[in-house]
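S.K.: what follows is a predicted protein model with its sequence.
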Amino acid sequence: MEIKTVYVVYSDKKTKEHLNTIKEVKKVLKEFGIKAVFERKEKIEKKLPRGIDLVISIGGDGTFIDASHLIKDDTLILGVNSDPKESEGIHCSATRKDFRDKIKRIIEGDFSVEKWTRLAVYLDHKKCEFALNEVYVGAGHIYNTSRYVLEVHGVKERQKSSGVLISTGCGSTAWYSSAGGRPFPKDAKEARFIVREPYCGHLVCGRIINGIIKEGEEMKIKSEMRDGIVGIDSFKEYPLPKGKIVRITVSDKPIHVIRFD
């Protein structure tokens, strides 16, 4: 694979290993004659500059997810776990110690590409960022009750709960799993949802508390909250006031992730 220009997104951690990893990445890219644009994750734009052949994240899984939001097409992404003693890095395929070897293998074409499913999110027809892990819909404060009308598979239901989680396979080992969901493959062309702590009373009793959204299907949630929000990957938050509708579907644009055997 020919790599002329890479876009590097890095976290602002200050650990010695993290800083050394950034130095190593800069050094290796320079040695291979690869032009690099470095950007702290807090300052990244909404889309990639033109002419980028590869996106590299330096940090942990959070930095990888933040970097993924830049990619709207089939541009490849490589995650570098900058401090394995501090970060899980399950989305990452390189570290400081093997980065040189991994870049060499990419140039030689000795790698595989996994296509991880993402979610498309629309707020009153306005398209938001792709979600790589999950979408949260509910009250903006955890101590407030989430009130909404959920519509999926042609069925509508008014609910009260602690919010709704809609997860990809990539996110199924994270928040979704902690909420009681079971992990499923990252490339599964589906999303799965869980209604968190559903309330059941005389007037409202949620019965659609979990399920699957297949490719081509859609979930709609109409807010009945003043402080409702839509949270994407714990990265971006949008207000969802009373009467506003959010739609979630399985995107036809997966993220293309570099992996090694």
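M.R.: Ah, there it is.
S.K.: for the rest of this, base every contact and every neighbour count on C-alpha atoms.
M.R.: Fine.
S.K.: contacts for the strand or helix carrying Lys23?
M.R.: Using DSSP states H and E, Lys23 maps to helix 16-31. Residues from elsewhere that reach helix 16-31, judged by Cα atoms under 8 Å, 6 or more residues apart in numbering: Tyr10, Lys13, Lys35, Ala36, Ile58, Gly59, Ser82, Asp83, Thr95, Arg96, Phe99, Arg100.
S.K.: distance check, the residue nearest in space to the middle of the chain against His141.
M.R.: Ranked by distance to the mean C-alpha position of the chain (Cα atoms, centre = their mean), the top residue is Leu132 at 2.6 Å. Using Cα to Cα, to the nearest Å, one gets 23 Å for the distance from Leu132 to His141.
S.K.: pretty sure Arg100 sits in a helix.
M.R.: Yes. Arg100 sits within a helix when classified using DSSP: H, G, I helix; E, B strand; the rest coil.
S.K.: for the stretch 51-200 of the chain, what spans make up the strands?
M.R.: Assigned by DSSP state E, counting those that start in this stretch, the strands in the stretch 51-200 of the chain fall at 54-59, 76-81, 94-95, 112-116, 119-123, 126-127, 134-139, 146-152, 155-161, 164-167, 190-195.
S.K.: this is the other structure I want to compare:
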Amino acid sequence: MGLINDGTTAKKEGDGGVSKRDFSTDNSSNDHLKKDTTKFTPERALIVSKTTRLQYEMYRAKLDYSEINNPAFQKRLKRIGANFEQIKDKDKQQRDYIEAMKNELEKDGVDVKIVTRRNYTKNLAVWSDLIISAGGDGTFLTAASKVRDLTPVIGMNTDPIGSEGHLCLTGKQRRSPSEVIRHFLDGEYEATFRQRIRVTIIKAGFEGSPPPTFKRQRRRSEASKACYLFSDEECEEAEPPVEPMLALNEVFIGESHAARVSYYVSLLL
């Protein structure tokens, strides 16, 4: 199943250069993993964790993990129909899964950092030479969204019951996280190259836009003018520089309010 971004290169320490690595691209089952004689050994791994329900509710309540047994917090969960013990167990399951992966990586001397989706940044993606998503397909896409080179991305489905995990190594299977990581570190894997649609939108003035009728619409229009699409090279040269948006299957551009008429000038090269 989907293992890594492209897998043909891996980043080296220091200057950001790359060294060649040859990976298998055979799409056979994970139950028949092939030994790679030129295995890739990461030096810096980043684990991007999904946000658990408990983390989400504590974030909304502006509490940290040390306040998990706060009576007012537990009453709030009960009031909204959430089972505290259940979401606490789910959170522990997520933490234990991540800890098992971290321990296995550190056995091979890999420097490991753990972040949530909310704290994941482009700089962290650049720092790592291996990115592991700990969650479902949504977490995998989030982990891959900030990768601008050929850094490998591995998807680990931490909750096979609650997540589909189509893009993850384990899918719906319940497999030991340390076992799966060990397979990777030993070179027993098959790489899959996945492509996505990349779109960069830059706001710019457009004299042909019809004037909005209402003041509120006018203010929104002034804050969101006509848009132009640029290639990656043009994007890097733009002032100010912009980040491309990544899409899995399709891109839709429209008004924030469904009843409003859209006015766009599209240039396809």
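M.R.: Yep, that arrived. Bear in mind the structure is a predicted one, so any value in this text is a computation, not a measurement.
S.K.: for Asn210 of structure 1, find the nearest of the strands of the stretch 51-200 of structure 1.
M.R.: Asn210 of structure 1 sits nearest to strand 190-195 of all the strands of the stretch 51-200 of structure 1, at 4.4 Å, using Cα to Cα.
S.K.: what helices and strands are in contact with the closest one?
M.R.: Packing partners of strand 190-195 of structure 1 (3 or more Cα pairs under 8 Å, 6 or more residues apart in numbering; DSSP states H and E): strand 164-167, strand 210-214, strand 245-250.
S.K.: just name the most buried of these.
M.R.: Of all these, strand 164-167 carries the top mean neighbour count, a mean of 26, counting by mean count of other Cα atoms under 10 Å.
S.K.: need the contact partners of that strand.
M.R.: With contacts defined as Cα under 8 Å, 6+ apart, strand 164-167 of structure 1 is touched by 133-138, 176, 191-196.
S.K.: okay, among these, which ones form the most distant pair?
M.R.: Gly138 and Ala191 (17.7 Å).
S.K.: surely Lys222 of structure 1 meets Val152?
M.R.: No. Contact criterion Cα atoms under 8 Å: Lys222 of structure 1 and Val152 do not qualify, at 11.6 Å.
S.K.: and the two? Which one has more around it.
M.R.: Lys222 (21 against 16; other Cα atoms under 10 Å).
S.K.: tell me which element the more buried one falls in.
M.R.: Secondary structure (DSSP H and E) places Lys222 of structure 1 in strand 218-223.
S.K.: tell me which other helices or strands that strand touches.
M.R.: Using 3+ Cα pairs under 8 Å, 6+ apart: strand 218-223 of structure 1 touches strand 146-152, strand 245-250.
S.K.: quick one: it to strand 119-123, angle?
M.R.: 40 degrees (axes from the mean of the first three to the mean of the last three Cα atoms, to 10 degrees).
S.K.: if we can go back for a sec, what residues sit buried inside the helix holding Lys23 of structure 1?
M.R.: Residues Glu17, His18, Leu19, Thr21, Ile22, Glu24, Val25, Lys26, Val28, Leu29 are the ones in helix 16-31 of structure 1 that count as buried (16 or more other Cα atoms under 10 Å).
S.K.: next one: stretch 109-120 of structure 2
M.R.: Val110, Val112, Ile114, Val115, Thr116, Arg117, Tyr120.
S.K.: hang on, the earlier thing: next helix or strand past the strand holding Lys222 of structure 1?
M.R.: strand 228-232.
S.K.: count of residues packed around Ser177 of structure 1?
M.R.: Other residues close to Ser177 of structure 1 by other Cα under 10 Å number 15.
S.K.: ugh, typo on my part, it should be Leu123 of structure 1
M.R.: The burial count for Leu123 of structure 1: 17, using other Cα under 10 Å.
S.K.: which residues does the residue lying closest to it once chain neighbours are set aside contact?
M.R.: Closest residue to Leu123 of structure 1 apart from its sequence neighbours, by Cα to Cα, 6 or more residues apart in numbering: Val246 at 4.7 Å. By Cα under 8 Å, 6+ apart, Val246 of structure 1 lies in contact with Val121, Tyr122, Leu123, Asp124, Lys220, Ile221, Lys222, Val230, Leu240.
S.K.: and the first one, how many neighbours?
M.R.: With neighbours defined by other Cα under 10 Å, the count for Val121 of structure 1 comes to 23.
S.K.: likewise the fourth one?
M.R.: Here the number of neighbours of Asp124 of structure 1 (other Cα under 10 Å) works out to 10.
S.K.: hang on, it packs against Ile248?
M.R.: No. Using Cα under 8 Å, Asp124 of structure 1 is not in contact with Ile248; the gap is 11.3 Å.
S.K.: need the counterpart of Gly187 of structure 2 in structure 1.
M.R.: Under the alignment (TM-score structural alignment), Gly187 of structure 2 pairs with Gly109 of structure 1.
S.K.: same question, Ile197 of structure 2
M.R.: In structure 1, Ile197 of structure 2 lands on Leu119 (TM-score structural alignment).
S.K.: returning to what we had before: quick one, which of the helices and strands packed on strand 190-195 of structure 1 is nearest to Asp74 of structure 1?
M.R.: Of those, nearest to Asp74 of structure 1 by Cα to Cα is strand 245-250, at 16.3 Å.
S.K.: the closest one maps to which residues in structure 2?
M.R.: Against structure 2, strand 245-250 of structure 1 falls on no residues (TM-score structural alignment).
S.K.: how near is Ala134 of structure 2 to Pro244 of structure 2?
M.R.: For Ala134 of structure 2 relative to Pro244 of structure 2 (Cα to Cα), the value is 24 Å.
S.K.: compare the two (neighbour count), which wins?
M.R.: Ala134 (30 against 21).
S.K.: just give me the match in structure 1 for that one.
M.R.: By TM-score structural alignment, Ala134 of structure 2 lines up with Ile58.
S.K.: got a list of what that match touches?
M.R.: Counted by Cα under 8 Å, 6+ apart, Ile58 of structure 1 has contacts Val8, Val9, Tyr10, Ser11, Thr21, Ile22, Phe64, Gly79, Val80, Asn81, Ser82.
S.K.: of those residues, closest to Arg50 of structure 1?
M.R.: When these are compared against Arg50 of structure 1 (criterion: Cα to Cα), the nearest one is Val8, at 13.9 Å.
S.K.: for Lys90 of structure 2, see how far away the residue nearest to Asp137 of structure 2 when sequence neighbours are not counted is.
M.R.: Closest residue to Asp137 of structure 2 apart from its sequence neighbours, by Cα to Cα, 6+ apart: Gly165 at 5.2 Å. According to Cα to Cα, Gly165 of structure 2 stands 17 Å off from Lys90 of structure 2.
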